[in-house]
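J.: Here is a sequence together with a model predicted from it:
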Amino acid sequence: MFPPQVPTTDVSELDAERPVPEGVVLLDVREQDEWDAGHAPDAVHIPLGELPVRWGELDPEVPILVICHSGGRSARAAAWLNQGDFDATNLDGGMVAWSQRGFPVEQ
């Protein structure tokens, strides 16, 4: 059986002035060293491997945009969250596309 279809947004669909829409949480599921190297401002960091035990830190009433390095791990995280009644969308292209688009990155 195939996993459920994961809602996906391409980085090109994000607003240049406000890439993360108001009322949406940006969830970064990369590892700590990747996070430390640079992440989107105001992102919430929960590595993919910790998500099954830390999902309670997320509000199921708030939409989640999930990001990783290039989109693979974030797709898995979004699929898992959506099975648990979250409204999660994968950001295709991840931090690679985020940076290429010129969106802010902080350390």
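T.: Structure received.
J.: use CA for all of it now, contacts and neighbours both
T.: OK.
J.: which helices and strands does the helix or strand harbouring Arg76 pack with?
T.: According to DSSP states H and E, Arg76 maps onto helix 72-83. Judged by 3 or more C-alpha pairs under 8 Å, 6 or more residues apart in numbering; DSSP states H and E, the packing partners of helix 72-83 are strand 64-67, strand 88-92.
J.: what about 6 Å?
T.: If contacts are counted by 3 or more C-alpha pairs under 6 Å, 6 or more residues apart in numbering; DSSP states H and E, helix 72-83 sits against strand 88-92.
J.: try it against this one:
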Amino acid sequence: MPTVAVGDLKDDDFLLDVREDDEWQAGHAAGALHIPISEFVGRYGELTEAAPQDGRVHVICRSGGRSAQVTMYLVQQGIDAVNVDGGMQIWAAAGRPVVTDQGTPGSVL
């Protein structure tokens, strides 16, 4: 399973958040693309349109389990994807910003 540590992510890295809507609404990384794992196969086209053609997709969830599943699926599709180790829990613990859709400080459920 290809993984990356939160501390190794750059601010402009493409981030795919696969948590469910309630988790996203509570708080997420600014600029992330949100496609819940429960809707991922049906909304796969949104990722292929938004993801950089020559870049890596960094997949994140709450702790790393759901994002690992999506990462494996993407790798099987030939996409350069990595799982963000520890997910949004480590993201927040590392002091990375967590925001709501309104841009106010958020939290990780």
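T.: Yep, that arrived. Given the structure is predicted, the values throughout are model-derived calculations rather than measurements.
J.: For the residue nearest the centre of the first structure, list the residues it contacts.
T.: With distances taken as C-alpha atoms, centre = their mean, Val66 lies nearest the centre of the first structure, 1.6 Å away. Going by C-alpha atoms under 6 Å, 6 or more residues apart in numbering, Val66 of the first structure touches 26-27, 74, 89-91.
J.: show me the residues around the aligned residue in the first structure for Met72 of the second structure that make contact.
T.: When the first structure is aligned by TM-score structural alignment, Met72 of the second structure is paired with Ala79. By C-alpha under 6 Å, 6+ apart, the residues touching Ala79 of the first structure are Val6.
J.: And the helices in the first structure?
T.: Using DSSP state H, the helices of the first structure run over residues 32-37, 51-54, 72-83, 94-100.
J.: now the shortest one: which residue numbers in the second structure?
T.: The counterpart of helix 51-54 of the first structure in the second structure, using TM-score structural alignment, spans residues 40-43.
J.: Likewise for the first one?
T.: With TM-score structural alignment applied, helix 32-37 of the first structure matches the range 21-26 in the second structure.
J.: what do you get for the last one?
T.: Per the alignment by TM-score structural alignment, helix 94-100 of the first structure matches residues 87-93 in the second structure.
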